[in-house]
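> Here you go, sequence then predicted model.
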Amino acid sequence: MGVIWLLIVGAAAGFLATRMMKVEASVPATIAIGMGGAVIGGLILRALLSVMGMFAGLIGAVLGALLLIWLWQTYGPK
């Protein structure tokens, strides 16, 4: 169940992050961005997750995905 939840949250977070950053990405790339963001956000916002519950996980995933997109746009292939 954890992998399915990661895919669902990753898809939602990736979709929100790509729209916020105005990035056109394929569905698999969007899910991968969201999953990467979920991992990054989960590490950064662990304390917030324990206080606010699963909603904080989505916030952390979106923030992590935004960071990942920014890093990709800044340092990725041109």
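That came through fine.
> drop to CA atoms for contacts and neighbour counts, all remaining ones
Noted.
> wait, what's in contact with residue 36?
10, 61, 64-65, 68 (C-alpha atoms under 8 Å, 6 or more residues apart in numbering).
> Got another one to weigh against that:
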Amino acid sequence: MGGAILLLIIGAAAGFIATRIMRMETDIVTTIVIGMAGALIGGLVLRALITVMGMLAGLVGAILGSVALIWLWKTYGKRR
């Protein structure tokens, strides 16, 4: 029960802020629905971005590590 009330409050707040940013006049029910739907869409998009960025961060880390290893090899490796 408490979770549903919290969801309504957060949805109302998010919807209120979003409708003000977009300069849109809506009733309270529509504002709450917009906020809750926006939270769902935003949550899915955010999870997708975190997943992609996680993989991208792994690639960037691997490249940086490889570059550092090559630098160490050239700097302190076998001398001919």
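Okay, I see it. Only a predicted model underlies this, so the values are computations on that prediction, with no experimental measurement involved.
> so residue 33 of the first structure makes contact with residue 69?
Yes - Residue 33 of the first structure lies in contact with residue 69 (C-alpha atoms under 8 Å); the separation is 7.3 Å.
> Show me which of those two is the more surrounded one.
Using other C-alpha atoms under 10 Å as the criterion, residue 33 of the first structure and residue 69 rank with residue 33 on top: 29 against 22.
> all helices of the first structure, in order?
Applying DSSP state H to the first structure gives helices spanning 2-20, 27-44, 46-52, 54-75.
> Give me whichever of the ones you listed is most buried.
Highest mean neighbour count of the helices of the first structure: helix 27-44, a mean of 21 (counted as mean count of other C-alpha atoms under 10 Å).
> Pull the distance from that one to the chain's centre.
With C-alpha atoms, centre = their mean, to the nearest Å as the basis, helix 27-44 of the first structure stands 3 Å off its chain's centre.
> Once aligned, what mean separation remains between it and the second structure?
After superposition onto the second structure, helix 27-44 of the first structure sits on average 0.7 Å from its aligned residues (mean C-alpha distance after the TM-score superposition for the first structure).
> Please apply the same query to stretch 2-17 of the first structure.
When the second structure is superposed, stretch 2-17 of the first structure averages 0.9 Å from its matched positions, counting by mean C-alpha distance after the TM-score superposition for the first structure.
> What lies in contact with that stretch?
Defining contact as C-alpha under 8 Å, 6+ apart, one finds that stretch 2-17 of the first structure is touched by 30-38, 58, 61-63, 65-66, 69.
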